[in-house]
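1. no FASTA, just this:
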């Protein structure tokens, strides 16, 4: 029987990944001691793997497909197929930024100022390649954690660390010298698996539905009743994917109007719709928009 081997990232991406798959139609069931979660699809076999290692296991065929950050693909220099970008933070749509940072009172102002200095980071291989490309010789050490504290306490001269806004770094007395890269979550596939027609179709199905779920997360559907006399004024306000759906109510000069809009405009839009004569406005969430 054909079966697709799917890698689920352990750690910070795990919960959002499982939630995204659930919204896409796949229920993944985890237990605390089980690294092989159940999924409601007999064609898929799941396993848990750290995001930092995922691309290596996808490359060597342990997994046919998996989810990990672009940063760890680059760190491992993995030869994999990137199927699609998946940005699924519920709080922020900003990508993660890997930055070079130093203490506020450091004399370092430029990458070249770190020649001969010590840098701590979890992203060792990428950092080495970055400084080599810049022609600056540095000593890059792997950091097991608490990386920001190491540069503050003088255990290293600079760090390469991940951030979104840089607020936490500033609060901890650090200054960003430069940004090295931006990263987001990606769905990746093993190249041999991608060449297999059955596995490729299954991977494409997963990518399509995950993207549909992500798209739906930023949208809602609005449904309302509008009289024929007020319809033009209401339609002028309504954004939509193509055009609003309009249907006559039974034996009435009123219309039912339905459209899909971005979540962030709803609070401003609904009062305007009421002023234009819309009534019985209903807002509901969407699972997928394909």
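-> Structure's in. What do you need? Computed from a predicted model, the values in this text were never measured in an experiment.
2. all contacts plus neighbour counts: C-alpha atoms, from now on.
-> OK.
3. so residue 156 sits against residue 119, correct?
-> Yes - if you go by C-alpha atoms under 8 Å, residue 156 and residue 119 touch, sitting 5.8 Å apart.
4. just the buried residues of the strand or helix carrying residue 203, please?
-> Using DSSP states H and E, residue 203 maps to helix 197-217. Buried positions in helix 197-217, judged by neighbour count with 16 or more other C-alpha atoms under 10 Å: 199-200, 202-203, 206-217.
5. quick one: secondary structure of the residue located most distally from the centre of the chain?
-> Within the chain, the residue lying farthest from the chain centre (C-alpha atoms, centre = their mean) is residue 251, at 47.9 Å. Here residue 251 takes the coil state, with states given by DSSP: H, G, I helix; E, B strand; the rest coil.
6. sketch out the helices for this protein, chain order is fine.
-> 14-24, 51-59, 70-76, 124-133, 147-152, 167-171, 191-195, 197-217, 231-235, 263-275 (DSSP state H).
7. mind putting these in a markdown table, distance to residue 95 included?
-> Below are those laid out as a markdown table (distance: least, C-alpha to C-alpha, whole Å):
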| stretch | distance to residue 95 |
| --- | --- |
| helix 14-24 | 15 |
| helix 51-59 | 16 |
| helix 70-76 | 10 |
| helix 124-133 | 18 |
| helix 147-152 | 20 |
| helix 167-171 | 15 |
| helix 191-195 | 26 |
| helix 197-217 | 15 |
| helix 231-235 | 35 |
| helix 263-275 | 19 |
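8. and for the nearest residue in space to residue 138 that is not next to it in sequence, the neighbour number?
-> Spatial nearest neighbour of residue 138, excluding adjacent residues (C-alpha to C-alpha, 6 or more residues apart in numbering): residue 116 at 4.8 Å. Other residues lying near residue 116 total 12 when counted by other C-alpha atoms under 10 Å.
9. can I assume residue 116 is in contact with residue 131?
-> No - contact criterion C-alpha under 8 Å: residue 116 and residue 131 do not qualify, at 11.1 Å.
10. before we go on, here's another structure to hold up against the first:
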């Protein structure tokens, strides 16, 4: 679904006034590389999102939530300090900054895909560094400096670590020997002639909440409900629904090969020896599953997309 961009401000761009009595939740919406995928997630969860790039503002059609577009790294600190009530940041920033917040939901997606990103150490393709121990005495530019220092300490390596903001890839090798950076597909690293030496941790966009806000019953309920919708939309990216007809003689074989989050729903077709079966399957399984079902005689096989899967 295309992202809606407003070129001019308008009163109609802003959601209507909150009539529920709940004080608006100030929500940190990540900018930068996470922005577009987060917009897709909110839209899949049922929200209309309006982005006004020129004014660096974003809205969703919920009068109880006021979105503030900000860097994920800043969101972690703003939520901790109570400037924001809640927001989405990278779990790596929570660790790096030792942020004391409630981690409500790990949403498990990256900047361009529906899978987690990683924090990696990258070096130039022609670097003489071959092993992690070769980082000794080198200069390392890092998006997450404290996490990097802990990694080096674990490996008993002494090196110079300097913080860098995005984009970090063009700065190597001119300003440093190695780079600690976020990556999802590795494409940006490879495009700048870098290769991955090692992975520090996996990182996930995470819905975080200020601790005092979490103690507020109304706000907590609102944020928890948002988390349920976002996670349901996220899980649905990996699954599809499947409907089919099978005769009584086929049922035992069908049940053996059908994967499901829970047992399939089975409905007897009136006046016939056939059954309607409804189930959910992982997208990666469906291409092998449908031919097997067809082979054993199942008919009217229909695959359909899912909007949300609430586990």
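-> Right, received. Where do you want to start? Computed from a predicted model, the values in this text were never measured in an experiment.
11. rewinding a little: could you single out the nearest of the buried residues of helix 197-217 of the first structure to residue 234 of the first structure?
-> Of all these, residue 216 has the smallest distance to residue 234 of the first structure: 23.4 Å, by C-alpha to C-alpha.
12. what residue in the second structure is paired with that closest one?
-> Aligned by TM-score structural alignment, residue 216 of the first structure pairs with residue 236 of the second structure.
13. quick one, what contacts that match?
-> 306-309 (C-alpha atoms under 8 Å, 6 or more residues apart in numbering).
14. ok, those residues in the first structure, which still hold?
-> Counting by both residues aligned by TM-score structural alignment, their matches' C-alpha atoms under 8 Å, those that remain in contact in the first structure are 306-309.
15. need the residues you listed in a markdown table (columns: neighbour count and distance to residue 166 of the second structure).
-> Output for those, formatted as a markdown table (neighbours: other C-alpha atoms under 10 Å; distance: C-alpha to C-alpha, whole Å):
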| residue | neighbour count | distance to residue 166 of the second structure |
| --- | --- | --- |
| 306 | 17 | 35 |
| 307 | 17 | 33 |
| 308 | 20 | 33 |
| 309 | 20 | 34 |
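16. would JSON lines of those residues with distance to residue 32 of the second structure be doable?
-> JSON lines is the format used below for those (distance: C-alpha to C-alpha, whole Å):
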{"residue": "306", "distance to residue 32 of the second structure": "28"}
{"residue": "307", "distance to residue 32 of the second structure": "26"}
{"residue": "308", "distance to residue 32 of the second structure": "26"}
{"residue": "309", "distance to residue 32 of the second structure": "28"}
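17. what about the residues you listed, which are in strands?
-> Assigned to strands by DSSP state E, none of those qualify.
18. how close does residue 14 of the first structure sit to residue 140 of the first structure?
-> Distance of residue 14 of the first structure to residue 140 of the first structure, computed by C-alpha to C-alpha, to the nearest Å: 29 Å.
19. who's more crowded, the two?
-> Each of residue 14 of the first structure and residue 140 has its neighbours counted (other C-alpha under 10 Å); residue 140 has more, 22 against 17.
20. any idea what residue 291 of the second structure aligns with in the first structure?
-> Under TM-score structural alignment, residue 291 of the second structure pairs with residue 271 in the first structure.
21. the closest residue to residue 93 of the second structure other than its chain neighbours: neighbouring residues, count only.
-> Among residues not flanking residue 93 of the second structure along the chain, residue 73 sits closest, at 6.0 Å (C-alpha to C-alpha, 6+ apart). Using other C-alpha under 10 Å, the number of residues around residue 73 of the second structure comes to 22.
22. what does residue 73 of the second structure correspond to in the first structure?
-> Aligned by TM-score structural alignment, residue 73 of the second structure pairs with residue 52 of the first structure.
23. show me the contacts for its match.
-> Residue 52 of the first structure touches 68-69, 72, counting by C-alpha under 8 Å, 6+ apart.
24. could I get these as JSON lines with neighbour count?
-> What follows is these, written out as JSON lines (neighbours: other C-alpha atoms under 10 Å):
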{"residue": "68", "neighbour count": "28"}
{"residue": "69", "neighbour count": "25"}
{"residue": "72", "neighbour count": "21"}
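25. and in the second structure, which of those remain?
-> Taking both residues aligned by TM-score structural alignment, their matches' C-alpha under 8 Å, the ones among the contacts of residue 52 of the first structure also touching in the second structure are 68-69, 72.
26. redo these as TSV? Include distance to residue 105 of the first structure.
-> Listed next are these as TSV, based on distance: C-alpha to C-alpha, whole Å:
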residue	distance to residue 105 of the first structure
68	35
69	32
72	31
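27. nearest to residue 165 of the first structure among those?
-> For those, the nearest to residue 165 of the first structure is residue 69 (17.7 Å; C-alpha to C-alpha).
28. tell me the counterpart of that closest one in the second structure.
-> Going residue by residue (TM-score structural alignment), residue 69 of the first structure aligns to residue 90.
29. can you tell me the closest non-neighbouring residue to its match?
-> residue 205 (4.4 Å).
30. ok, residue 112 of the first structure next?
-> residue 136 (6.0 Å).
31. count of neighbours near the one you found?
-> Residue 136 of the first structure sits with 16 neighbouring residues when counted by other C-alpha under 10 Å.
32. also residue 194 of the first structure?
-> Neighbours around residue 194 of the first structure, by other C-alpha under 10 Å: 21.
33. tell me the contacts of it?
-> For residue 194 of the first structure, the contact set (C-alpha under 8 Å, 6+ apart) comprises 64, 81, 200, 203.
34. which of these are retained in the second structure?
-> Mapping the contacts of residue 194 of the first structure onto the second structure (both residues aligned by TM-score structural alignment, their matches' C-alpha under 8 Å) leaves 81, 200 still in contact.
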